[in-house]
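# below are the sequence and a predicted model for it; my questions follow.
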Amino acid sequence: MIAAGVSRDGLAIRGAFHPLPSDGVPRSGGETCGTLVLLGPSAAFWPVFEGSAEYRDGAPDPLDRWSRRLIGGHARALGGSALFPFGGPPWHPFIAWARRGGQIWESPVGLLVHETAGLFVSFRGAIALGPRLRLPPAGASPCPGCAQPCRTACPVGALTPEGYDIPRCRAYLDTPDGEDCLTRGCAARRACPVGAELRGHRQSEFHMAAFHTGAPR
C-alpha cells in the first residue's frame, strides 16, 4: 500500500526496519516508532518534480519544499510522522538508518549503494509509523561479483574506501575539465552499472549545482 501510494509521486521505498531505542527515531507526541520507511527518488521522479509548483515558483529550496509537501502528506494519510535529511541541526541520522533498512550497503568507494538504484540512491525523507509492519526480505549488495568501475572513475581520486575528499571534488568542479561531472553527474556514480538509467542529465545537473554551491535543494 505504501509503495503504490508514493510511486505516484516519483518516490520509492529504499528500505524499512523496526527501530530500536538506540536508532534515535522520533515520533510526534512521544509515541514509539514501530516501523521506519525510507523514501527516495524513483526512475519516475524527475518529470514529477519538474512539473511541480515548487520547481517552477522560483523560491528557494524547491526540492526540500516539494519533499515536505509530498512526504508529509503521505505520512499524515498513514497516521505517521515525516522525517527529513535536511532542515537541521539537529540532523536525523539517515545514513545509519539506511544501513538498517535491508537495501543499502557501503560501496567500494565509500558511498552508499542500493540493490537496484546503485550509487544513485538518495533519500528525500522517511515515514515513522506506530505499528510494526511486516518487512520484506533483505536484499543483496550488487557489489560482489561486479567489476567495480567506480573505483577508478573519479578523475581526481576524491572517492576512496578511506573517505570522500569533498574539497578536492569541489575544486575540480571549478575547472574546465570538471564541467562533465557538473552537468552530467558524478563520474563515479555514473560508472556504477546498477541503476544507471535512474537519473537523467537535467536531474544530475540540478543536484550537482546544489552540491557545488552548498545550497539547500
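That came in fine, so what should we check first?

# alpha carbons only for contacts and neighbour counts from here, please
Will do.

# now Y55: how far from W46?
In this structure, Y55 and W46 are 10 Å apart, going by Cα to Cα, to the nearest Å.

# look at those two and report which has more neighbours.
Per other Cα atoms under 10 Å, whichever of Y55 and W46 has more neighbours is W46, with 20 against 17.

# for the chain, just list every one of the helices.
2-7, 45-50, 53-56, 62-78, 94-100, 150-153, 166-173, 179-184, 187-191, 201-213 (DSSP state H).

# check which residues of the fifth one are buried.
Spelled out, it's helix 94-100. Of the residues in helix 94-100, 94, 97-100 count as buried by neighbour count, 16 or more other Cα atoms under 10 Å.

# looks like G40 contacts F120 (just checking).
No. Using Cα atoms under 8 Å, G40 makes no contact with F120, being 10.0 Å away.

# show me the contacts for P41.
10-12, 121-124 (Cα atoms under 8 Å, 6 or more residues apart in numbering).

# next, the one to line up against it:
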Amino acid sequence: MDYAALSQIIRVQHLGIFGGFHPRPEDCAPEGTGTLLLLGPDEPGFWAHVTSEPEFADGKPDPMDRWSRRVIGHLACDLGAKAQFPFGGPPYAPFIRWAGRTGRAWVSPVSILVHDTAGLMLSYRGALALTEQIDLPEPPPPPCETCAKPCLTACPVNALTSDGYDTDTCHRYLDTAPGTACMTRGCDVRRACPVSQSYDRLPEQSAFHMRSFHP
C-alpha cells in the first residue's frame, strides 16, 4: 500500500499523517519497522468528530487518549502494523526524536516543536509502525526560516522563549485573571504562530488541552 492510499484510510478517522521515516536501530522503533508514521488531528473537523465518539460521553477520565488507543489500535490491526503512543508510560516512546526524524517538525524559536501544517498547535495522537518500507513525500522547508517570529514576543510573562519553557511561570500566570484567555482560547504563543493560524484548530480543543496541562 502506498502513502496516498494510507493517507486516505487514516483520514476517515479525522487523523492525518504528520510525517514518517524509515527507522534506524538508534531510533528505538519497534523491531521490524520499515516505516514509522506519526499521526495527528486532521483539521478542520477533528474536534467535532472526536467529541461525538463514545469516549467523550462515558464520563471516564482521559477521553482523548482512550479514543486514540482504540482508533489507532484498530488501524494498526487492519494494516498489520504496531500502534505506538506518546502517553501511557513510563517508559515513553521517543516521539520528540521521531518527530525530528520525519523532517516535518523542528525546534521553534521558542524551543518547542513546530510542524509544517499544525504549527505550534502540534499534537501527536499516536504512530503506526509498518513492516513495509514505503516511499515518503519530500519534507518541506522549515516555516520559521521565512517567518517574522511573532511567537518570540507573544507570551505576556516570557514563559516560552528561546531559552526554553518555564512551566512554573506559565502555571502561575494561568491562575490569574489575565491567564483566563490562554485557558479558554489556547496558549498565546501557540496561537501567534502563522502556521497555527492556518491549521483551523477550534478554541474548544485548545481549552481541553489547557485544562489537561493546568487542571
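Good, I have the coordinates. For clarity, every value in this text was computed on a predicted model and none was experimentally measured.

# can you calculate the TM-score here?
Scored against TM-score structural alignment, normalised by the length of structure 2, the superposed chains reach a TM-score of 0.95; 209 aligned residues with a Cα RMSD of 0.9 Å.

# from H214 of structure 2, how far off is the spatially most central residue of structure 2?
The centre of structure 2 sits closest to S123, judged by Cα atoms, centre = their mean, with a distance of 1.5 Å. From S123 of structure 2 across to H214 of structure 2, the span is 17 Å (Cα to Cα).

# return the residues in contact with C193 of structure 2.
119-120, 149-151.

# what sits against the equivalent of G10 of structure 1 over in structure 2?
Under the alignment (TM-score structural alignment), G10 of structure 1 pairs with H14 in structure 2. Contact analysis of H14 of structure 2 by Cα under 8 Å, 6+ apart lists 41-43, 45-46, 49.

# now list the buried members of these.
Going by neighbour count (16+ other Cα under 10 Å), the contacts of H14 of structure 2 have 41-43, 46 buried.

# and which of these is nearest V110 of structure 2?
Ranked by distance to V110 of structure 2 (Cα to Cα), the buried ones among the contacts of H14 of structure 2 are led by P41 at 22.4 Å.

# check the gap between that closest one and Y124 of structure 2 for me.
Distance from P41 of structure 2 to Y124 of structure 2, counting by Cα to Cα: 8 Å.

# try P94 of structure 2
From P94 of structure 2 to Y124 of structure 2 the distance is 12 Å (Cα to Cα).

# ok, C155 of structure 2 next?
Taken as Cα to Cα, the span from C155 of structure 2 to Y124 of structure 2 is 23 Å.

# same check, this time on I72 of structure 2
Remark: distance between I72 of structure 2 and Y124 of structure 2 (Cα to Cα) = 12 Å.

# same thing with G179 of structure 2?
Counting by Cα to Cα, the gap from G179 of structure 2 to Y124 of structure 2 is 25 Å.

# give me every residue that touches H201 of structure 1.
183-185.
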